[in-house]
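Student: Coordinates for the following, if possible.
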Amino acid sequence: MTTTPTTAGAATARPAPRSTAPVTGATPRPATGRIPTVGGGPRRVRLAISRVDPWSVMKLAFLLSVAIGIMIVVAAIVVWFTLDSLQVFSQLDGLIRQVAGQESPDLLAFVSFEKTVSAATLVGVIDVFLLTALATIGAFLYNIVAALVGGVNVTMTDE
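Tutor: Here you go, the predicted structure:
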C-alpha cells in the first residue's frame, strides 16, 4: 500500500529559503551578512566615496586651521627670539646705517617683538578664515564632481 500526499498537506509546507549565493555553486552567505574569507588572507573591500558632508568638512577645517594659526604665531615668536639672540637685527641695523648713513630709519622699530607677533597673529586669523572657507567650498565642489563621475574608489583591507 502506497499513499500519495494530499494537496492540503502541500499547501502547509514552507518553501525553501532563497540563497544569496551565485549560481556557480559557491556556499551561501551566512546570516550575519559577513562574507567569509577564502584562505587566511586579509579581506579587501572596494568602496566609493561619493559624498562628503560640507558641515563636517567645515568643522574639521576650522579646527585644523586654528591649530595652524597657533603654530604660525609660535613659530614667529621662536624665530624672532632666535634672530634677536644671534644679534642679527643689530648687525643688520649697523649695516644699513653704514651703507645709507646715520639718518636712515631704525630697523629695530620695524621688526620689534610686538609688531612681529601682531603680524603673525593677523596672518593666523586670515589663515583661519581662508582655509575654512576654501575647504568648505572644496567639499561642495567635490560633491558636484562626484555626482558626475562617481567619486573616489578606495580599497580597504582587513589586516
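
Student: from here on, contacts and neighbour counts on C-alpha atoms
Tutor: Noted.

Student: Would you check how far apart V57 and T155 are?
Tutor: Shown here: V57 relative to T155, a distance of 22 Å by CA to CA, to the nearest Å.

Student: quick one: which of these two has more around it?
Tutor: V57 (18 against 9; other CA atoms under 10 Å).

Student: what residues are up against that one?
Tutor: 135-136, 139 (CA atoms under 8 Å, 6 or more residues apart in numbering).

Student: May I ask which helix or strand encompasses the closest residue to F113 other than its chain neighbours?
Tutor: Distance criterion CA to CA, 6 or more residues apart in numbering; nearest residue to F113, sequence neighbours excluded, is W80 at 7.1 Å. In the assignment (DSSP states H and E), W80 maps to helix 54-85.

Student: Second chain to compare with the first, below:
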Amino acid sequence: MRKDVGPTIIISDLTRGVLIPRTQRENPIAYLLEDSEILVPIIGYYFYLRETSNKLIYRLGDVVKKRTFRSLLRAVEMINNMREKKLKIFIEVDGVWVKSRKQDSLRGKPIDIIRDKLREITTMILERDDGSRVAVDGIGAIYEDFEAQRITVYGD
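Tutor: Just a heads-up that it's a prediction; the model follows:
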C-alpha cells in the first residue's frame, strides 16, 4: 500500500495563505499565496465544505459573546447561532464603500442575511443606528453597498 498525503493549505486570514503541494518529499516546497484570484476560490470551497458538514461548535461554548471575523460567512454562522439563543445582536463593520472606495465603520443590527448559492454571494442587511439600511458583503464585494474587511459580532 502506498502512503500518499495530499496538499496542505493554511490560510491565516483572507489575505494570505501557504500551500504545501506534497508533504511526503525529501525537500518539501511551500508556496506563499497572496493573490486574491487564487485565494478566493480556495476559501469559497472551504466554506462550501463547512456548510455541508456539521454545525460549528466554538471551543468556549456559550461563553463567546463577542468575536471579530475577516470572513462574512464566519460572522453569519455566529449570528445564526446567537439568533437560535434569542440574543440581541450588534455588529460593527470596518471596510470600504464599494462605489467610492472610502474607508468607513458601520454599526447596527443585522436585519436579514441573503444567500445566493448559485453565484456564491452572501449579503447581510445591516440597519444602522440612524435607521438607514446598508447591504454588506465580504472582501471583493461588487454588488453591495459596503465591502466588509473586519466584522465584529456582539451578543447581549
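
Student: overall similarity of the pair, as a TM-score.
Tutor: TM-score for the superposed chains, counting by TM-score structural alignment, normalised by the length of structure 2: 0.21, backed by 46 aligned residues with a CA RMSD of 3.8 Å.

Student: sorry, back to before: now the helix or strand just after the helix holding W80 of structure 1 and helix 54-85, what's the angle there?
Tutor: Next along the chain after helix 54-85 of structure 1, taking DSSP H and E as the criterion, comes helix 88-100. Angle of helix 88-100 of structure 1 versus helix 54-85, following axes from the mean of the first three to the mean of the last three CA atoms, to 10 degrees, is 70 degrees.

Student: tell me which residues in helix 88-100 of structure 1 are buried?
Tutor: Judged by neighbour count (16 or more other CA atoms under 10 Å), helix 88-100 of structure 1 contains these buried residues: 89, 93-94, 96-97.

Student: what's the single longest helix in structure 2?
Tutor: Criterion DSSP state H: the longest helix present in structure 2 is helix 36-51.

Student: what helices or strands is that helix leaning on?
Tutor: The criterion is 3 or more CA pairs under 8 Å, 6 or more residues apart in numbering; DSSP states H and E, and there are no helices or strands that helix 36-51 of structure 2 contacts.

Student: check which helix or strand covers R46 of structure 1.
Tutor: Per DSSP H and E: strand 44-49 holds R46 of structure 1.

Student: Show me what the helix or strand that E77 of structure 2 is a member of is in contact with.
Tutor: In the assignment (DSSP H and E), E77 of structure 2 maps to helix 72-84. For helix 72-84 of structure 2, the surrounding residues in contact (CA under 8 Å, 6+ apart) are 47, 56, 68-69, 88-89, 113, 122, 137-138, 148, 151-153, 155.
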